[in-house]
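A.B. asks: sequence first, predicted model second:
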Amino acid sequence: MVAPLEYMGAAASVDVLKRGRALVQEGWELLASPLYGNFKPNQQPYRTLILRKNNGPTGLPDIQSLSLIEDAVRFYENSHHIMPPGGLADNIEKDFRYMDVVLLEETFRQYGLLTSPVKSYSEVVDR
């Protein structure tokens, strides 16, 4: 099962990662790298995580997911500047939202969260 959408609004990327870490510690599994797109914290204000419930046979957190999310949180916490959402002109914010979706589009499709390709820029950013 993939978690229902949990929209964190204008939360900083590091806060999204910390929420993801809490879910991983509760038995959720990351389905994509939390550092997808290879952006530095000062280069992308948005961070999307895709997780699914997976306690496995031991009921313990998924070790690979825990390692990935811990590394991501540490990377963001050690950054001197994190680009916050909402701090740029609206058209630039829309560009960043679009990149966030497009970078994860294949993962969304792979897990049945997106059944058709993203058709247009406005389909993503004007929602």
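C.D. replies: Okay, I see it.

A.B. asks: from now on I want contacts and neighbour counts done on CA atoms only, so please keep to that.
C.D. replies: Fine.

A.B. asks: so what's the residue nearest in space to the middle of the chain up against?
C.D. replies: Nearest to the mean C-alpha position of the chain, by Cα atoms, centre = their mean, lies Thr48 at 1.8 Å. Residues in contact with Thr48 (Cα atoms under 8 Å, 6 or more residues apart in numbering) are 16, 34, 100.

A.B. asks: quick one: buried ones out of those?
C.D. replies: 16, 34, 100 (16 or more other Cα atoms under 10 Å).

A.B. asks: skip ahead from the helix or strand containing Glu93 and say which helix or strand is next.
C.D. replies: Assigning secondary structure by DSSP states H and E places Glu93 in helix 90-110. Remark: after helix 90-110, the chain's next helix or strand is helix 121-125, criterion DSSP H and E.

A.B. asks: adding another structure so you can compare the two:
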Amino acid sequence: MQDPIIITNNPQLKKRVKKIELEFVDDLFAVYSKSRDLIHQNWKLISHPLAGSVKPAQNPYRSIILAPAKKLDFYSLKTIERAIQKLKQFNQNHKKREYSQKIKEDYQIIDLTLIDSALKNKKLV
């Protein structure tokens, strides 16, 4: 059986996470859509795609942990579909922001902290 994987667009994870496979994608929407694609291939969510108090698309960085499943996990599918819907809704209702490098780094740290917590909680580190 395969090991868990993290789908991310956060460059900080490349430096920090060594024991779990990372798949780096270009942007926030790609994190969600790649995660959904894996769920359709019998993977399940280990971390919630809307973790933390920062709304989707407010933080341009997101990391999602998935693990292999024996069959299609409908809870994971429903959860990721709702997260994608929230992301689209947020993008329609708010104009795209440009962030300074410092703010981008702060958002990367927020995402890193959330994913570190999920990894420790699930005993993956």
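C.D. replies: Done, it's in. Computed from a predicted model, the values in this text were never measured in an experiment.

A.B. asks: follow-up on the earlier one: okay, the helix holding Glu93 of structure 1 sits on what stretch of structure 2?
C.D. replies: The alignment of helix 90-110 of structure 1 onto structure 2 (TM-score structural alignment) covers residues 101-121.

A.B. asks: average gap between the matching stretch and structure 1?
C.D. replies: Compared with structure 1 after fitting, stretch 101-121 of structure 2 has a mean deviation of 1.1 Å; criterion: mean Cα distance after the TM-score superposition for structure 1.

A.B. asks: can you give me the offset of that stretch from its chain's centre?
C.D. replies: 11 Å (Cα atoms, centre = their mean, to the nearest Å).

A.B. asks: buried residues of it, list them for me.
C.D. replies: 104-105, 107-112, 114-116, 118-119.

A.B. asks: out of those, who's nearest Phe90 of structure 2?
C.D. replies: Ranked by distance to Phe90 of structure 2 (Cα to Cα), the buried residues of stretch 101-121 of structure 2 are led by Tyr107 at 17.3 Å.

A.B. asks: quick one: contacts for that closest one?
C.D. replies: 59-61.
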